[in-house]
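Below are the sequence and a predicted model for it; my questions follow.
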Amino acid sequence: MTNFPEKYLVSACLVGLCTRYDGTCKPDSQCMQKLDGKFWIPVCPEQLGGLATPRTPANLVGGDGHDVLAGRAAVIDANGLDVSAAFVLGAEQVLAIARAQNITLALLKSRSPSCGLGRPTGVTTALLLKNGFHCQTFG
């Protein structure tokens, strides 16, 4: 049995799973290189929160993921629907996986309302950071 001292969580879209909002697959070669030889678990917070693929694109409104978690901002889709609850649920599911698997690093999709890090920080990333997990973005 192989011993994996490091366990990574990774946005499913970065490893070629067709989980993006538009249903397309766009693997990231730099992320794949970082994962080489590591134990990794792909996740899609938006799917874990109950949203379909494909789905209407959504954006953070009134702040970032930290603000959504605090109830000061929202995630609104292109039709004007508030999908914040699904984003928070997905983030909570990812956090549960990260804790259960003793994740050492989360590799997440940049510029995502779930997984972005800075400019702005997404809901899932904010929750992981709040709970002491290290995050890095790709793509």
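Done, it's in.

Could you use CA atoms for every contact and neighbour count after this?
Fine.

biggest helix in this protein, by residue count?
Counting residues, the longest helix in the chain under DSSP state H turns out to be helix 84-100.

for this structure, what spans make up the strands?
When assigned using DSSP state E, the strands of the chain occupy the ranges 7-11, 39-43, 58-61, 74-77, 105-109, 135-138.

on that earlier part again, what angle do the longest helix of the chain and strand 105-109 make?
Helix 84-100 and strand 105-109 meet at an angle of 150 degrees, taking axes from the mean of the first three to the mean of the last three C-alpha atoms, to 10 degrees as the criterion.

try this one next to it:
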Amino acid sequence: MIKAKYLVSACLAGSKCRYDGKSNYNKRVATLVKEGFGLLICPEVMGGLSIPRVCCEQQGKRVINKDGLDKTLEFEKGAKKVLKYARQKGIKKAILKTNSPSCGIEQVYDGSFSRKLIAGQGVCAKLLAANGFELYSEKTKPYYDVVIVAAGSGRRAELGYNKMFYHSGYMTVIESAVEPFVSDYLCNQVIVVCQPEE
């Protein structure tokens, strides 16, 4: 049985749990979850906030919605539930939505509701980081442990590749092109396989 390795912001996998009732679907993250390597979380919903809900941003140490109401307690409650869930599942890595007041790992909106970004972490991201979690976003793509590049029959490895296999834990997925690998994938090791010349 496959064991999940990541907590994943549910909106990235297509769940319509954003404040406006929409998703932030990301194909690569959704595939990871579909393969069984990610468990979905939404700290804001887990903290008791509704879908849809009034947009929230951080203002100092508080989280305030656009109507001026303080939602800090809900954000903190959701973050604590996420941490507890991760510990129950033995997970120490998370793929989180960029810029979110809950999940942003490097930047968040500045609290002016003008879409201006500042350096900082969302409430949940900050709690996970403080507890030793490895944090990634949908943009950093650190998802694959092993990548195997294979040349086609009768072609030497140095002449080009026509298939790419990436291992997410125990599963292998075949992609038709290897070109995106250099810029789009981070992994622990790369294995090159070449069939003999015919």
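Received the coordinates, thanks. What you are looking at is a predicted structure, and each value in this text was computed from that prediction instead of being measured.

Show me how far the longest helix of the first structure is from its chain's centre.
Mean-position distance between helix 84-100 of the first structure and its chain equals 9 Å (C-alpha atoms, centre = their mean, to the nearest Å).

how close does it sit to the second structure?
For helix 84-100 of the first structure, the mean deviation from the second structure after alignment is 0.3 Å (mean C-alpha distance after the TM-score superposition for the first structure).

Give the aligned range of that helix in the second structure.
Residue correspondence for helix 84-100 of the first structure in the second structure, counting by TM-score structural alignment: residues 72-88.

can you redo the strands of the first structure as TSV with mean neighbour count and distance to Ser29 of the first structure?
As requested, the strands of the first structure are exported to TSV (neighbours: other C-alpha atoms under 10 Å; distance: least, C-alpha to C-alpha, whole Å):
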stretch	mean neighbour count	distance to Ser29 of the first structure
strand 7-11	23	13
strand 39-43	18	15
strand 58-61	20	25
strand 74-77	21	29
strand 105-109	24	13
strand 135-138	19	9
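
Adding distance to Gly23 of the first structure as columns, could you present the ones you listed in TSV?
Compiled in TSV, those are given as follows (distance: least, C-alpha to C-alpha, whole Å):
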stretch	distance to Gly23 of the first structure
strand 7-11	14
strand 39-43	15
strand 58-61	14
strand 74-77	16
strand 105-109	15
strand 135-138	18
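
mind checking which of these is nearest Ser84 of the first structure?
Minimum separation from Ser84 of the first structure across the strands of the first structure (C-alpha to C-alpha) falls at strand 74-77, 4.7 Å.

Mean distance between that closest one and the second structure after superposition?
Strand 74-77 of the first structure, aligned to the second structure and superposed, deviates on average by 0.3 Å (mean C-alpha distance after the TM-score superposition for the first structure).

just checking, what packs against that strand?
Taking 3 or more C-alpha pairs under 8 Å, 6 or more residues apart in numbering; DSSP states H and E as contact, the helices and strands that strand 74-77 of the first structure lies on are strand 58-61, helix 65-69, helix 84-100.

taking those together, which one is wrapped up most tightly?
Mean neighbour counts were taken over those using mean count of other C-alpha atoms under 10 Å, and the top value, a mean of 22, falls to helix 65-69.

Pull the distance from that helix to the chain's centre.
On the basis of C-alpha atoms, centre = their mean, helix 65-69 of the first structure sits 14 Å off its chain's mean C-alpha point.

what range in the second structure does it sit on?
Under the criterion TM-score structural alignment, helix 65-69 of the first structure matches nothing in the second structure.

Cool, thanks, talk later.
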